[in-house]
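Engineer: When you get a sec, could you give me coordinates for this:
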Amino acid sequence: MATHLITGAGSGIGGAVAEVLHGRGDDLVLLARNDERAAALTERFPGSRTVVVDLADPDAVDRIAGLPDRLDSLLHVAGVVELAPVAELRAEHLREQLDVNLVAPALLTRTCLPALRAGRGIVVFVNSAAGLSAGASWAAYAASKFGLRALADSLRSEEMENGVRVTTLFPSRTATPMQEKVHEQEGRTYDSSRWISPETVAATMLHVLDLPRDATIPEVTVRPLVPWTPR
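Structural biologist: Just a heads-up that it's a prediction; the model follows:
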């Protein structure tokens, strides 16, 4: 039975992949921002373990404890976004996006490396199309995601000899609560049918997780069939 540590399992892509892994009987360790969210995750995924930590607090992430000694995967799915042009960036929004989207994954991965080495596991970083190309008003979010790609590339080179595989997943616009928020910030009408379903991205992640150990998928991009056009 495999053991997976997942961030962002409360909704969207993280919730979709957790549903499948839980349904097939794997062990889940789920990170939650607070006790209320932890209780909701325990109710949704009976038998799973929850660990309370605020990913926006680097010191709390650095002190995290109670994690398994062996992991088959570490799935970084949680993320935050606040769109703004550089001229209007607020320091707290810049800091939060960097802390949640980049600093927390780096610190959590460092802590989990002994367990991942023991399990010859895989680290999956759910990035974004914004981690490949940055547009207007996406500077802070894209900077965090460009950094996340660099983190994954370095980790992949460092841990190859230890049997730890590293994959970066670049989904384009996906029908999640975050995407609904992005549309509101952009002043657009949100239509979830235009975008990739969380279940489709989760299926891509599962393909990566279930790949035989004689191969690895360093990067994979998932795009909707409907083209997105800027205003």
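
Engineer: drop to CA atoms for contacts and neighbour counts, all remaining ones
Structural biologist: Will do.

Engineer: Residue 167: what secondary structure?
Structural biologist: Following DSSP: H, G, I helix; E, B strand; the rest coil, the label given to residue 167 is strand.

Engineer: and it, how far is that from residue 92?
Structural biologist: For residue 167, the distance to residue 92 (CA to CA, to the nearest Å) stands at 30 Å.

Engineer: So between these two, which is more surrounded?
Structural biologist: Neighbours were counted for residue 167 and for residue 92 using other CA atoms under 10 Å; residue 167 has more, 25 against 9.

Engineer: Following up with a second sequence; could you model it the same way so I can compare the two?
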Amino acid sequence: MRKALVTGASRGIGRAIAEELGRDHHVYAGASGDASGVVAKLGSAEPFEVDLRDPAAIREAAAGIEELDVLVHAAGLYPKGSFESLDDAQWREAFEVNVFAGIELTRALLPALRRSNGLLITINSGAGFHGFEGGTAYCATKFALRGFTEALRLEEAGRIRVTSLHPGRTDTDMIAADERPKMPAEAVARAARLAVDAAAMGATLEFLRIAP
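Structural biologist: Below is the predicted model of the structure:
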């Protein structure tokens, strides 16, 4: 059975992707806390519980994974507020979770992905293309994630495939207070499935922008 690791799998987009890939993959369900809820819903799964703000913990958790076909970075934070209102700790935590954790995990699991000619998917955002008020930290992390993803795709061409998904407003607790139209998290999961199926057929979807 093919294997996939999904960070942020306990809720929102990450959970929807874990459930989608769980139909035909063994899933490492990434969570900063208890992952038992999503693991119980999947046919073949195990928890990957790690503090994504701790690089050493990420390396230790990933050390036991020798085979991997799909890696999905779906964990993320959205520190809301104006630039003036956000403090240094909020900025650092946003980059630690949204950017550096994905980089550290990719570095740790790159050999396994290379062995399978596997697929890396980053869950980016429309905020990876444009800024908006109240989103300085979030937009900065998503621009950084997009740059990392695009450069890695070029460097790893022929060894792994790299896809960046850019969902618009999605119905998760991250933006629960936003009353504008939103799409379900399952729509993003279906886009992730499209990238996985394309990779299995020898093609790469470089990026997908998904709108509600």
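
Engineer: Excluding sequence neighbours, find me the nearest residue to residue 16 of structure 1.
Structural biologist: Nearest non-adjacent residue to residue 16 of structure 1, counting by CA to CA, 6 or more residues apart in numbering: residue 199, 5.5 Å away.

Engineer: any idea how far the equivalent of residue 134 of structure 2 over in structure 1 is from residue 76 of structure 1?
Structural biologist: Superposed on structure 1 with TM-score structural alignment, residue 134 of structure 2 falls opposite residue 137. Going from residue 137 of structure 1 to residue 76 of structure 1 by CA to CA gives 24 Å.

Engineer: what's the answer for residue 213 of structure 1, then?
Structural biologist: Distance, residue 213 of structure 1 to residue 76 of structure 1, by CA to CA: 20 Å.

Engineer: Between those two, point out the one with more neighbours.
Structural biologist: For residue 213 of structure 1 and residue 76, the more surrounded residue by other CA under 10 Å is residue 76, and the numbers stand at 25 against 13.

Engineer: Just give me the match in structure 2 for the more buried one.
Structural biologist: So, by TM-score structural alignment, residue 76 of structure 1 is matched to residue 73.

Engineer: picking up where we left off before, list the contacts for the counterpart of the residue nearest to residue 16 of structure 1 in structure 2?
Structural biologist: Applying TM-score structural alignment, one finds that residue 199 of structure 1 aligns to residue 186 in structure 2. Shown in contact with residue 186 of structure 2 (CA atoms under 8 Å, 6 or more residues apart in numbering): 13, 16-17.

Engineer: Including distance to residue 118 of structure 2, neighbour count and secondary structure, could these go into CSV?
Structural biologist: Formatted as CSV, these follow (distance: CA to CA, whole Å; neighbours: other CA atoms under 10 Å; DSSP: H, G, I helix; E, B strand; the rest coil):
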residue, distance to residue 118 of structure 2, neighbour count, secondary structure
13, 21, 26, helix
16, 20, 23, helix
17, 17, 26, helix
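
Engineer: about what we covered before: now whichever strand or helix holds the match of residue 199 of structure 1: how far from the chain's centre is it?
Structural biologist: Assigned by DSSP states H and E, residue 186 of structure 2 belongs to helix 185-200. Going by CA atoms, centre = their mean, to the nearest Å, the spacing between the C-alpha centre of helix 185-200 of structure 2 and its chain's C-alpha centre is 12 Å.

Engineer: Summarise which helices and strands the helix or strand following it is packed against.
Structural biologist: Using DSSP H and E, the helix or strand that follows helix 185-200 of structure 2 towards the C-terminus is strand 207-210. Under the contact criterion of 3 or more CA pairs under 8 Å, 6 or more residues apart in numbering; DSSP states H and E, strand 207-210 of structure 2 touches strand 161-167, helix 185-200.
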